[in-house]
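Novice: Next one to model:
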Amino acid sequence: MVPLLLVLLLILILFGVGFATEVLWYIALAVLVVWLLGFFFRGPVAGGGRSRWYRW
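Specialist: Alright, predicted model coming up:
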């Protein structure tokens, strides 16, 4: 009985890790898209130079 429970626990852990990494890929892709949009669609600067669209 214990080996069966360990196998089921391992399956649940691997399923959880796979789900979490897939979600993290989607989050990383969304951040990349937002970064690229901010990079290409930033407004002009009053001084005529190039500005950063982020504050850090």
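
Novice: For the rest of this, base every contact and every neighbour count on C-alpha atoms.
Specialist: OK.

Novice: name the element the residue most central in space within the chain belongs to?
Specialist: Most central in the chain under Cα atoms, centre = their mean is residue 28, positioned 2.3 Å from the mean C-alpha point. Using DSSP states H and E, residue 28 sits in helix 2-40.

Novice: neighbours of residue 35, just the number please.
Specialist: 13 (other Cα atoms under 10 Å).

Novice: and it, how far is that from residue 11?
Specialist: Distance of residue 35 to residue 11, computed by Cα to Cα, to the nearest Å: 36 Å.

Novice: just to revisit the earlier point, what about the helix holding residue 28, distance to the chain center?
Specialist: Mean C-alpha position of helix 2-40 versus that of the full chain (Cα atoms, centre = their mean, to the nearest Å) differs by 9 Å.

Novice: Which elements pack onto it?
Specialist: Here helix 2-40 touches no other helix or strand, going by 3 or more Cα pairs under 8 Å, 6 or more residues apart in numbering; DSSP states H and E.

Novice: before we go on, could you also do this sequence so I can check it against the first one:
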Amino acid sequence: MKLFLTIVEAFFVAAKLTGVVTWSWWAVLAPLWIYLAFTVLLLALYGVLTYIGEHRG
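Specialist: Model (predicted):
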């Protein structure tokens, strides 16, 4: 997944810098935000499950 998002990100940045698209930088960097949000979500889920496991019983 990371390789795919990296390739898409490079394509979007190149398109923005060459003027092919006129999107905002937020939209251009969307694959980066998606990857970061997914990572944060997984870390939060891991933290919650660890907390529940330690305080059970």
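
Novice: if we can go back for a sec, show me what the residue nearest to the centre of the first structure lines up with in the second structure.
Specialist: Alignment note (TM-score structural alignment): residue 28 of the first structure maps to residue 44 of the second structure.

Novice: What separation is there between its match and residue 8 of the second structure?
Specialist: Residue 44 of the second structure is 26 Å from residue 8 of the second structure, by Cα to Cα.

Novice: what do you get for residue 31 of the second structure?
Specialist: 7 Å.

Novice: more neighbours, these two?
Specialist: Neighbours around residue 31 of the second structure and residue 8, counted as other Cα under 10 Å, are more numerous at residue 31. The numbers are 20 against 17.

Novice: what's the counterpart of that one in the first structure?
Specialist: Applying TM-score structural alignment, one finds that residue 31 of the second structure aligns to residue 15 in the first structure.

Novice: OK, contacts around its match?
Specialist: Listed by Cα atoms under 8 Å, 6 or more residues apart in numbering, residue 15 of the first structure has no contact partners.

Novice: how about residue 18 of the second structure, what's its match in the first structure?
Specialist: Match for residue 18 of the second structure (TM-score structural alignment): residue 2.

Novice: about what we covered before: tell me which residues in the helix holding residue 28 of the first structure are buried?
Specialist: Buried residues in helix 2-40 of the first structure, counted by 16 or more other Cα atoms under 10 Å: none are found.

Novice: on that earlier part again, tell me the contacts of the match of residue 18 of the second structure?
Specialist: Counting by Cα under 8 Å, 6+ apart, there are no residues that residue 2 of the first structure touches.
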